[in-house]
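A.B. asks: coords below, sequence missing:
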């Protein structure tokens, strides 16, 4: 019988995302009928206490109309629990005994601190739970630099092949990210222009309004560059910039992504001042509420960056001299994730003598909070035009919420958990991708260290340090806020 092992099952991610996602799959009849879900954590719970915890989590996270009593009961009946300390082999022996000899297809999801990856994997191996094609999913972060990431991957590779290893980036489970592939490779309209001849620049922004939010221990040791750019943003960049894969399968897609990541121009110590900006928020106001500075939240001084902006280049034929501007930060004015592709302007305007300024076409792909795709184009404004034709920028909108109103918006983890259970690695990250990402990030961090400069301050509720504005304005570009 198939079994899903959920490590860290009582944690925040599990209660907010993983258990509700599994319930969503249950409600749609997508889980194997006989699949067991065995949660593990340090907490001393029994099966019934874990079911109560899960029921409470579902009440908090699932809208009431979907909380059908029969579905809840069916889902809770799948759940079992074993408390396991990753550094105590006896816990893994109890876990193996709980699962029993008839394990079927075993899927393992590690939602734990990276420091526990190796002892957890060794404990699983010692209990015989890594054999017979078991699959393992690893939640980020996978290390804090190339060296530590390599150590984690080496530990995994001792017991799991690359085909059995599912490195998770939840952004890849978002509908809009996958729609980017459909937009590019299922339509002939954009592909002829999707290159340096047609595109002037690309912006990728991930803005958060929150501060530390209980992640003090992790975030202060990571910072915005490692927490967001190394994984989410570089994966988005790879999807935007990749060449057409030969087919929609895991190897073809990941082969093209890693080519992009390896083609990223290295930002050296001499380049960091002109190509990167690091910032840290001070006190300010968001949505009318006063919020403290990063150091006040932390309770001490810190050199950790909470904002980063980067001007990146991809040194290949398609993207020669096209800048990719990346920006992410905490305590920014609004929560949003989006990709803006700005096309080049028309080579000659017939409307200039009429006093109408043309704006280049822009493709705006919003990932959150609402998922949508808009193409901004110039159109004639209605009227008799006695003083000349007036043009205005108007959007052609593809609102995924409206266009597919009959479809439920899924949590990204639903797709990724189902892919893990079914063994589909397409939307997971391969080892060579992770290592290419870390190699690029490590060079930026080395440049910052050599420059010995502190993050630039910015007030909470603003769009980061003024240097981030200058980063783009030197090229005549304005951030799309």
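C.D. replies: Sure, I can see it. Being a predicted model, the structure only gives us computed values, none of them experimental. Numbering: from 1, shown residues only.
A.B. asks: make it CA atoms for all contacts and neighbour counts henceforth
C.D. replies: OK.
A.B. asks: in stretch 280-299, what counts as buried?
C.D. replies: 280-286, 291-295, 297-298 (16 or more other C-alpha atoms under 10 Å).
A.B. asks: what's the first-to-last distance across it?
C.D. replies: Start-to-end span of stretch 280-299 (C-alpha to C-alpha, to the nearest Å) is 14 Å.
A.B. asks: ditto for stretch 414-429
C.D. replies: 17 Å.
A.B. asks: excluding chain neighbours, what is closest to residue 327?
C.D. replies: residue 309 (4.3 Å; C-alpha to C-alpha, 6 or more residues apart in numbering).
A.B. asks: hey, where'd the strands end up in the stretch 251-400 of the chain?
C.D. replies: With DSSP state E, counting those that start in this stretch as the criterion, the stretch 251-400 of the chain has strands at 276-282, 284-286, 289-291, 307-312, 324-329, 336-343, 362-368, 372-380, 391-399.
A.B. asks: ok, second structure coming up, stack it against the first:
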């Protein structure tokens, strides 16, 4: 049930995320008439702005980051008029009184978007509560990172829980706002023909890849303490795994969907320290070439030696009735040959080929769900090559494509944050992450890190522009599986 608020408070309102994603997303919702008419948006950060200078700042962000076809001067002007600003030192409790005064009456509802360092959660939550900005009419959206391990995540969750009940806490994973990610649910639960084979009897393996071509960029401070396992696997990749592996929810709502995802996380096979070196591969990019450009290695970009992993590959198992024995291969890395996020589901081969040698080697069917940069669903099937077939039928693998851009041409593709911000404003928790999910994810991740530490695992070097260390290839090929790299 929708319960829209009348006010939105944006922490980090002058940061990179706000400029690139949050302000353009809110403008897009405003331009399409989707925001509550009375909604006001207050930005806050350490930067010294007043309303006028922040509005000028926001206009600059929209000019820079909005696509040309979305710029409408009249809509931009009316959107800018919604904005206000209050500077804040998050560690100074006195500043929250000024913030509360600026926000004003919250009896008609306030949504807070909080993006901050883990060390600042305690003062921020304390300050909000002390200033009357954490009552029953207030909900809060939490941007990652929400800790660095299970212990720190619990500390943050406990801190938030002192002021905000779980039903008013919206943990953000922006991958869940992507159109194609939600299409996983539509594909699985809106069509009957997949369900009979969506299990260990029909599926041989599942591969999830999130590959980036970029290096450190401006995230050195964060990334050196996080690494690929915490930065990508703990949240985005495990959420994708859960959507593929979950049982059919009874309905599409925040309780039913998240209940089924939580069951998947609790079913993930915990890795013993002795197994971790055999089930995981870590790497760190060295110098090389990406997209024809010579780039430095991680340590050179960082300016010092490091054991932080920029690549990780994992063989995971979901120990339940549906998925017993089916490996889930996860792979993510920086300085890869291409920017790509996709899920490849390989079905089991046909038990017998009636076509003989001329039919060729029958390839197992594969379903590929590409999340970015393109968005499509592709089913690879065997088909007959044209001809008279006097010497027998020849078969060849061909793709059946559903391009979302083509199938829904004329429908604007929305930024993930548009959907998540609107759901936060309206109070729909379905695409947000519940506390038990987060903590089950961290428990699994912490066991891997403990195994690395116990075995003295150090990341293997791989050349920028490659698909990671050769050991990652061996991780799948000893099972007779090849990574989907096409």
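C.D. replies: Thanks, I have the structure now. Please read these numbers as outputs of a predicted model, since none were measured by experiment.
A.B. asks: corresponding residues in structure 1 for stretch 85-104 of structure 2?
C.D. replies: Mapping stretch 85-104 of structure 2 onto structure 1 (TM-score structural alignment) gives residues 81-100.
A.B. asks: whoops, stretch 331-344 of structure 2 was the one
C.D. replies: Against structure 1, stretch 331-344 of structure 2 falls on residues 327-340 (TM-score structural alignment).
A.B. asks: go on, stretch 53-68 of structure 2?
C.D. replies: Mapped onto structure 1 using TM-score structural alignment, stretch 53-68 of structure 2 covers residues 49-64.
A.B. asks: how far off centre is the matching stretch?
C.D. replies: A distance of 25 Å separates the centroid of the chain from that of stretch 49-64 of structure 1, by C-alpha atoms, centre = their mean, to the nearest Å.
A.B. asks: next: stretch 220-227 of structure 2.
C.D. replies: With C-alpha atoms, centre = their mean, you get 17 Å for stretch 220-227 of structure 2.
A.B. asks: list the buried ones in it?
C.D. replies: Counting neighbours by 16+ other C-alpha under 10 Å, one finds that the buried residues in stretch 220-227 of structure 2 are 223, 224, 226, 227.
A.B. asks: for the equivalent of the third one over in structure 1, which non-adjacent residue is spatially closest?
C.D. replies: With TM-score structural alignment as the matching criterion, the partner of residue 226 of structure 2 in structure 1 is residue 222. In this structure, residue 222 of structure 1 finds its nearest non-sequential neighbour in residue 144, 6.9 Å apart by C-alpha to C-alpha, 6+ apart.
A.B. asks: and that neighbour? What does it align with in structure 2?
C.D. replies: Residue pairing (TM-score structural alignment): residue 144 of structure 1 is matched to residue 148 of structure 2.
A.B. asks: go ahead and confirm its match touches residue 230.
C.D. replies: Yes - using C-alpha atoms under 8 Å as the test, residue 148 of structure 2 is close enough to residue 230 to be in contact (7.0 Å).
A.B. asks: returning to what we had before: ends of the match of stretch 85-104 of structure 2, how far apart?
C.D. replies: End-to-end distance of stretch 81-100 of structure 1 (C-alpha to C-alpha): 14 Å.
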